[in-house]
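In: sequence? don't have it. structure:
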């Protein structure tokens, strides 16, 4: 008997801003970013060797079927990443502060 697999079965929807490939810590954005840069599925597999070709194709197909939603998802992730980076620059951790002080004292 044939069991149909839905595209969503390949993914874990952990939150609105965290969709990962089942069994991996790899987010769909990692596969999609390579795809949007022009990588072939086989080239993506070379970059993300813990996946298999089926999962790469499933991710690309999911993206193509849900392009506007996934483009919005990618924009939110990029915005969040930029905000976190700016916050890090404005409020470095105590370790980073100590390292900067150490570096500055060595350079003097």
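Out: Structure received. Because the structure is a prediction, the values reported are computed rather than measured.
In: Only C-alpha atoms from now on, for both contacts and neighbour counts.
Out: OK.
In: And residue 60, which helix or strand is it part of?
Out: Using DSSP states H and E, residue 60 sits in helix 53-65.
In: ok, residues contacting that helix?
Out: Applying Cα atoms under 8 Å, 6 or more residues apart in numbering, the contact partners of helix 53-65 are 7-8, 10, 21, 28, 31-32, 35, 41-42, 44-45, 70.
In: Which positions in that helix come out as buried?
Out: Using 16 or more other Cα atoms under 10 Å as the test for burial, helix 53-65 gives 55, 56, 57, 58, 59, 60, 62, 63.
In: Then stretch 37-44?
Out: 41, 44.
In: Residues touching it, excluding its own?
Out: With Cα under 8 Å, 6+ apart, stretch 37-44 has contacts from 31, 34, 35, 53, 56, 57.
In: Take the residues you listed and write them to JSON lines, including distance to residue 98.
Out: Converted to JSON lines, the contacts of stretch 37-44 look like this (distance: Cα to Cα, whole Å):
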{"residue": "31", "distance to residue 98": "37"}
{"residue": "34", "distance to residue 98": "37"}
{"residue": "35", "distance to residue 98": "40"}
{"residue": "53", "distance to residue 98": "45"}
{"residue": "56", "distance to residue 98": "42"}
{"residue": "57", "distance to residue 98": "46"}
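In: and the comparison structure, right after this:
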């Protein structure tokens, strides 16, 4: 045996007050929300072609091992996003209406 197997690989790093798939621009949030919506790891890897299946499984394993902490982080992010949404609506109601209309059209 020439090469030893990697016994521990880090898949997640913390940057800019968020969690990211190591050495990528893809947030842990993206993988976790897809996982929570019922997507399989294989489907998530297809939807994020920059990630390997190993990275997707690593991200899911990180989430499951740190579920309470990550869930708090996700909830705080949602609250912050809602604040930004309200701020946009107050500062530029016409743009906000256009964005909401585009979002509704996309869903239809």
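Out: Cool, the structure landed. Just so we're clear, the structure is a prediction, and the values are computed from it rather than from any experiment.
In: What does the superposition give as a TM-score?
Out: Overlay of the two chains. TM-score (TM-score structural alignment, normalised by the length of structure 1): 0.76; 92 aligned residues with a Cα RMSD of 2.0 Å.
In: how big is the offset of the top helix by length along structure 1 relative to structure 2?
Out: Selection of the longest helix in structure 1 by residue count, based on DSSP state H, yields helix 67-90. Here the mean offset of helix 67-90 of structure 1 against structure 2 after fitting is 0.8 Å, by mean Cα distance after the TM-score superposition for structure 1.
In: quick check, residue 100 of structure 2 in a helix?
Out: Yes - Residue 100 of structure 2: assigned to a helix according to DSSP: H, G, I helix; E, B strand; the rest coil.
In: Give the aligned equivalent of it in structure 1.
Out: Under the alignment (TM-score structural alignment), residue 100 of structure 2 pairs with no residue of structure 1.
In: any idea how far residue 100 of structure 2 is from residue 81 of structure 2?
Out: 15 Å (Cα to Cα, to the nearest Å).
In: Also residue 50 of structure 2?
Out: From residue 50 of structure 2 to residue 81 of structure 2 the distance is 25 Å (Cα to Cα).
In: same deal with residue 39 of structure 2?
Out: Taking Cα to Cα as the measure, residue 39 of structure 2 falls 23 Å from residue 81 of structure 2.
In: Same check on residue 46 of structure 2?
Out: 27 Å.
In: do residue 49 of structure 2 as well
Out: 26 Å.
In: which of these two has more neighbours?
Out: Higher neighbour count among residue 49 of structure 2 and residue 81: residue 81, with 12 against 9, using other Cα atoms under 10 Å.
In: Show me which residues of stretch 31-38 of structure 2 are buried.
Out: Neighbour count says stretch 31-38 of structure 2 has 31, 32, 35 buried, by 16+ other Cα under 10 Å.
In: Which helix or strand contains the first one?
Out: With secondary structure defined by DSSP H and E, residue 31 of structure 2 is part of helix 28-36.
In: For residue 52 of structure 1, give me its contacts.
Out: By Cα under 8 Å, 6+ apart, residue 52 of structure 1 lies in contact with residue 45.
In: Just to confirm, what residue in structure 2 is aligned with it?
Out: By TM-score structural alignment, residue 52 of structure 1 lines up with residue 52.
In: repeat for residue 75 of structure 1
Out: In structure 2, residue 75 of structure 1 lands on residue 75 (TM-score structural alignment).
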